[in-house]
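Chemist: Need coordinates for the following:
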Amino acid sequence: MTSVPPDPSYEPLGGARDLTHRDADWSGLQVAVVGLGVSGFAAADALLERGAGVRVLSEGTSPAMAERAQVLQMLGAEVVHGAALPPAPEPGTQLVVTSPGVPPTNTFLQGAAAAGIPVWGEVELAWRMRPREGAAPWLTVTGTNGKTTCVTMLESILRAAGLRATAAGNVGLPILEAVLHPEPYDVLAVELSTFQLHWSRSISAHASCCLNVAPDHLDWHGSYEEYRRMKGRVYEHTQVACVYNVQDPQTEQLVLDADVVEGARAIGFTLGVPARSMVGVVEDVLADRAFVAERATSAAELCQLSDLAPDPSADPPPHLVADALAAAALARSVDVPAAAVRDGLRAFTPQPHRTQPVGEVGGVRFVDDSKATNPPAAAASLAAYPHVVWIAGGQLKGAAVDDLVRANADRLRGVVLLGVDRAVIADALSRHAPQVPVEVLDSTDTGVMSEAVQAARAMAHPGDVVLLAPAAASKDMWSGYDVRGDDFAAAVRALGEGR
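Modeler: Here you go, the predicted model:
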C-alpha cells in the first residue's frame, strides 16, 4: 500500500474542485444528469435543491420514468427522455453526473471528457454532498459475488451495536438519499459495483473491502484487467482498514497497489485459522486477530458457525462464512464489540434467492440460489453441498464453465439444463463429468421451470439437495433472477402438493 495524505479536495477530473460538501456553493452550476432511474432522480433532486441548473437526459422510457420526469420538471429541471443522447453536452455544461449503467464508451460521456467536463457517478456526488463536519463514516464493499449479503450482514451488526446505520448504494437505497437523510446516520454500509467505482475518485472510506474478483461485466469494462482495476478502486484513500480475501490473492494485490491514508492497515479474512491482523475460523468459531490489543498471542471470539446457518439442518455454506468474516472485520474497524457482531449475525436474514431453502419433498431439499448469475457464484453455492442435483443455464455472457464443472463433478447426482446457453454447459459436462446424468430442456417458456423441478426430483436421492444455481443471467427467459427464483419456489410448492 502507498500512503497518501487525506485530501478532501482531491479532484483529478478538472473543475468543481470546491464542491466537497453539501454546504458549498452549488448554485448556478450547470449540470447534465444522465439517466432517469432511481439514482439519476436522486442526483437531479439533490442538485436542484441546492440551486444548480439541471438538464436530465435519458434514452429509456417507462411509466416510472415518466413520473420522475414530471416531478423533476415541476422542480425546475429540463428533462429529455425517450430520445438518443446527443454526441456531447450542451455548451455551458460544467458537470455531468451519470447513472452507473451507462458505460464509459457512451458517445455523450466521451464527448464530455473531450470537452474537459468532469464526469461523476452518483456515488461521487453523494460523497461530495456529505456535511462539512461530522459526516458518517463509510464502510465500502465490492466484489464479483457476495456484495449484498456482506453489506446487509454489516448493517445488521452495526444496528446490533446500537448504531443508526443503513445499507446503501448498489444494494437498493440510493446513497444520496442516505447521505442527505434528515436524521443523520452514525455509519453507512455502502455496496459498490464496478460501474459505480469507475466514476468515483475522491471517496475516502473509513474501511473498505473487495470480497473476490472473477471475470464479469467484461462487455462493459472492455477487459478483465480493467474490471479488476475498478474493483481495486474501492481501496483508494481508505483511512483505517483495507479488508481483503486471503483465499483470493488478487484482492491482497489490489490493496498493495492502492494509495491509502497513512496508517491504514491491511486486514485479511480467511476460512482457515487467522494469522495476526486477520479474522478467520478456529474449529467452529469465527475469531478476530486483527482488532484486539494482544493480537500477537490471542484472539476474540466473534460468533459460532451455527449462528450463521440459514438452514438449521446444514452447515453454513463457505461463501456465507466468508461474507460474515468480511462484514465482521469492517464492523470491528469502527469499534463494534464482539458481542454485537454475534448478535447482528444471528439476527441477519439472507436476501431472497441467495442459497434460500424453499422446501423439502421426500427427503430431498430444494435450495434457491437464482442470484448465482455467473460461474464463480454457482461454484460457491455448489461447494456447500455434498450431493447435488443442479439446475443451471441461462445467459452465460461468454463466461467459461469448464472449471466450474470440473471442480464439482464428484458432487453432481444429476443436472437439468435450460436457457439459451444450455448447450455450452452440456458440452462441458460431457467433457468433464460424462458419468453424470443430464437432461436438457429445450423449451424457452418460463413454465419449463416446473418441468425442471420434476426432472431434478426424479434424479435426486433422499438427503440430496436440488440446487437452482444457474451460473448465468436470467434475461433470456425471465425479467430478472428474482422472478426465476420465484418460479422455482412455486414449482417446488406444487411438487410438494402433488400437483
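Chemist: okay, CA-based contacts and neighbour counts for the rest of this
Modeler: Noted.
Chemist: check contacts around residue 194.
Modeler: 142, 227, 230-231 (CA atoms under 8 Å, 6 or more residues apart in numbering).
Chemist: Just the ones of the residues you listed in helices?
Modeler: When DSSP state H defines the helices, the subset of those inside them is 227, 230-231.
Chemist: Residue 88 contacts residue 116, correct?
Modeler: No: the criterion here is CA atoms under 8 Å, and residue 88 misses it with residue 116 at 11.1 Å.
Chemist: higher neighbour count, these two?
Modeler: When residue 88 and residue 116 are compared for neighbours, residue 88 comes out ahead with 17 against 14, by other CA atoms under 10 Å.
Chemist: Would you verify that that one is located in a helix?
Modeler: No: looking at residue 88 with DSSP: H, G, I helix; E, B strand; the rest coil, it is coil, so not inside a helix.
Chemist: Tell me, how many residues neighbour residue 205?
Modeler: Residue 205: 26 surrounding residues under other CA under 10 Å.
Chemist: show me the contacts for it.
Modeler: By CA under 8 Å, 6+ apart, the contact set of residue 205 is 137-140, 235, 237-239.
Chemist: one more to put side by side:
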Amino acid sequence: MRHVLSREDFDGARIAVVGMGLSGRASFAALTEHTNATLSQWDSKGDDVGARLLTPEALLDWGPNLVVIAPGIPAVSDVYEALNAYKIPVWSEVELAWRMRSVDADGTAAPWLAVTGTNGKTTTVQMATAMAQAGGFTAQAVGNVGDPLITAVTSEEGPNLVVVELSSFQLHSTHTMSPLAAGCLNIADDHLDWHGSREAYWADKARVYNNTQVACLYPVDEPKVAAMVEEADVVEGARAIGLTKGVPGPGQIGLVEDLVAERAYGPERFHSANELFQVKDLEHLAHGDVPVHLLNDAMMAAGLVRAAGVTPEAIQRALSSFSLGGHRIETVAVQGGVTWINDSKATNAHAARASIRAQEDGSVVWIAGGVAKGARFDELVSDISHKLKGVVVIGEDQEPILEALRSGAQGVPVTVIPPGSAKVMTDAVAAARQLAGQNAVVMLAPACASWDQFASYADRGQQFAQAVLE
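Modeler: Have a look, this model is predicted:
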C-alpha cells in the first residue's frame, strides 16, 4: 500500500490551478483528494469549463501563495509576468507530481526516467516503457503522453517505474524533479513564440538534466545538448553517457557494424561492451531503411532503462515486437505505385526533416503547413529539396513555407490549398495525387502545429487517412 508524499506541505495553502485542460483538471483532482489546501480553478474560458475567468488582476486578488499552471499558458503571457512580479511560486503539473508522489511503507517512491527533445519524445518514451515492462517493471508512460503524470504517481497502485515525456512548456516551471536518468534527444527551433526567444527555449529544455541521480544521456553529435549536460547541476556521482553512431568508447552507447552496443554501466565498461539490440530489430517499424531518428530514439530508450537495471535481453525482446504510436510514419495505403504515409505528429521542422530524408531522392510529395509557431523553414527546405517531387501547402500560416520553397526548392511544383477551404484535407489529398504520378511517396509531415484547421495532430492525421482511403 502506498501513501502520497508530504501532503502536510499543502495544508493551509491557497493554491490556484490555472488552465483547466487535462493537466489542470488532474492537478485539481489530486489536490482535492490528497490535501486540505484552499483551491480555486482558473481558465480563459471561465464559466464554460466551471472555472473563474482568468485575468492577472482577478488571480492576484484571490491571493494565491502557490499557482499550479497548465502548459498552455505561455511563458511570455501577462499571467506569468504578474506572478513573477509578485514573486508567487509557479509549479507545473510535473513539479506538483514530484512533490506529491506516492511512497511505499519504507518511504521509497517509484524512480522516474525523463525524456525531452524537439522531436522523438513520444516514440522514445513508449520504447523505454516497453523495454522496462519486458524487464519486469510495472512501468507506465506518462507526462506529455498517456495518462496525466499527477494521476499516475499519486495512485496507491501506481507503476514502480515512471517514464515521463516532458515538453519545454512543462519543464519551464519544474524545479525539484530528480529523475533516475534523463535524456534530451535533440534541439531545434520550436515554440519560440511561447518562450519568447531561442535561448529561453534551450534553457527550459536543459532543465531535464537538473538533479539527475544516475545518468544524463545525450547525442554526441548535438553540441547544444552536450553543453546542457556539462552545465547541469546533478546529484554527485551521476555520469554523462554519450550516444554515438560510431564505435562506442567507455561511457558511450554506439554502433558496432549493425548492432547497438553499450559501454556505459558497470565496471566492465572500460574493457568490454554489452550488445543491446540489432538495427534489424527496428526494420518492421520503417518504410524502407531504418531512419536515423528511429535508431536515435531506440538508443536513448535503451540507455535510460539500463540505468534502472533492465537487461539487454529484455531491451531486444521489446524492440522486436514494438509498434509506433498513431500518426507517426504510418503507411495508410499503397496503390498504383503511390505510398501514402501519415506523419501528422511531425509538428516541427526537425521531425519533418527526419521522416522525409529517409525516402528516396525525388520521390516525395510533401503535404506541409499549419501553425508555424514562429519558426522559419529555409534550412528544412534546403535539406530536403532533393527528396521532393512536389509540395502541397495547407494551413493558415502558409507564407513561411512558401517563402522557403521559392528560395530553396525552385522547380519543384507547388499546389496551395486556400486557407478558407471547407474540406482542406480532401483537397490536399486530391492535389497530392495529381503531383504523385505513377511512382511516389505522399507524406503528410506538416512541420507545423494543427490547431488552425484541426482539433489536434491526431484529428489531422485521421482526416488525411480518411481522405486517402476514400
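Chemist: State the helix or strand in which residue 359 of structure 1 lies.
Modeler: For residue 359 of structure 1, the enclosing helix or strand under DSSP states H and E is strand 356-361.
Chemist: what's that strand aligned against in structure 2?
Modeler: The counterpart of strand 356-361 of structure 1 in structure 2, counting by TM-score structural alignment, spans residues 330-335.
Chemist: would you list every one of the strands in the stretch 151-300 of structure 2?
Modeler: Secondary structure of the stretch 151-300 of structure 2, counting by DSSP state E, counting those that start in this stretch: strands at 161-165, 181-184, 215-219, 239-243, 252-256, 259-263, 274-278.
Chemist: whereabouts in structure 1 does the last one align?
Modeler: If I follow you right, that is strand 274-278 of structure 2. Residues 300-304 of structure 1 are the counterpart of strand 274-278 of structure 2, counting by TM-score structural alignment.
Chemist: Now that stretch on structure 2. Mean distance?
Modeler: With both structures laid over each other, stretch 300-304 of structure 1 and its partner residues in structure 2 are 1.8 Å apart on average (mean CA distance after the TM-score superposition for structure 1).
Chemist: Out of the ones in helices among the contacts of residue 194 of structure 1, which is nearest to residue 149 of structure 1?
Modeler: Lowest distance from residue 149 of structure 1 to these (CA to CA) belongs to residue 231, with 17.3 Å.
Chemist: burial of the nearest residue to residue 118 of structure 2 once chain neighbours are set aside, as a residue count?
Modeler: Counting by CA to CA, 6 or more residues apart in numbering, residue 187 is the residue found nearest to residue 118 of structure 2 once chain neighbours are left out, at 5.3 Å. A total of 19 residues lie near residue 187 of structure 2 under the criterion other CA under 10 Å.
Chemist: isn't residue 187 of structure 2 right next to residue 225, touching?
Modeler: Yes: contact status for residue 187 of structure 2 versus residue 225: in contact at 6.9 Å, counting by CA under 8 Å.
Chemist: ok, back up a step: among the strands of the stretch 151-300 of structure 2, which is the most enclosed?
Modeler: The highest mean neighbour count among those, using mean count of other CA atoms under 10 Å, belongs to strand 181-184: a mean of 30.
Chemist: what range in structure 1 matches it?
Modeler: Equivalent residues of strand 181-184 of structure 2 are located at 207-210 in structure 1, counting by TM-score structural alignment.
Chemist: can you check stretch 197-212 of structure 2 too?
Modeler: The aligned range for stretch 197-212 of structure 2 is 223-238, by TM-score structural alignment.
Chemist: Run the chain-centre distance for the matching stretch.
Modeler: On the basis of CA atoms, centre = their mean, to the nearest Å, the separation between the geometric centre of stretch 223-238 of structure 1 and that of its chain is 14 Å.
Chemist: how many other residues sit next to residue 407 of structure 2?
Modeler: Taking other CA under 10 Å as the criterion, the count of residues near residue 407 of structure 2 is 11.
Chemist: er, residue 126 of structure 2 I mean
Modeler: Residues contacting residue 126 of structure 2 under the criterion other CA under 10 Å number 26.
Chemist: and what of the one 5 residues further on?
Modeler: By other CA under 10 Å, the residues close to residue 131 of structure 2 number 30.
Chemist: can you check the one 3 residues further on too?
Modeler: Here the neighbour count serves as a burial measure; for residue 134 of structure 2 (other CA under 10 Å) it reads 20.
Chemist: Residue 196 of structure 1 matches what in structure 2?
Modeler: Matched across to structure 2, residue 196 of structure 1 falls on residue 170, judged by TM-score structural alignment.
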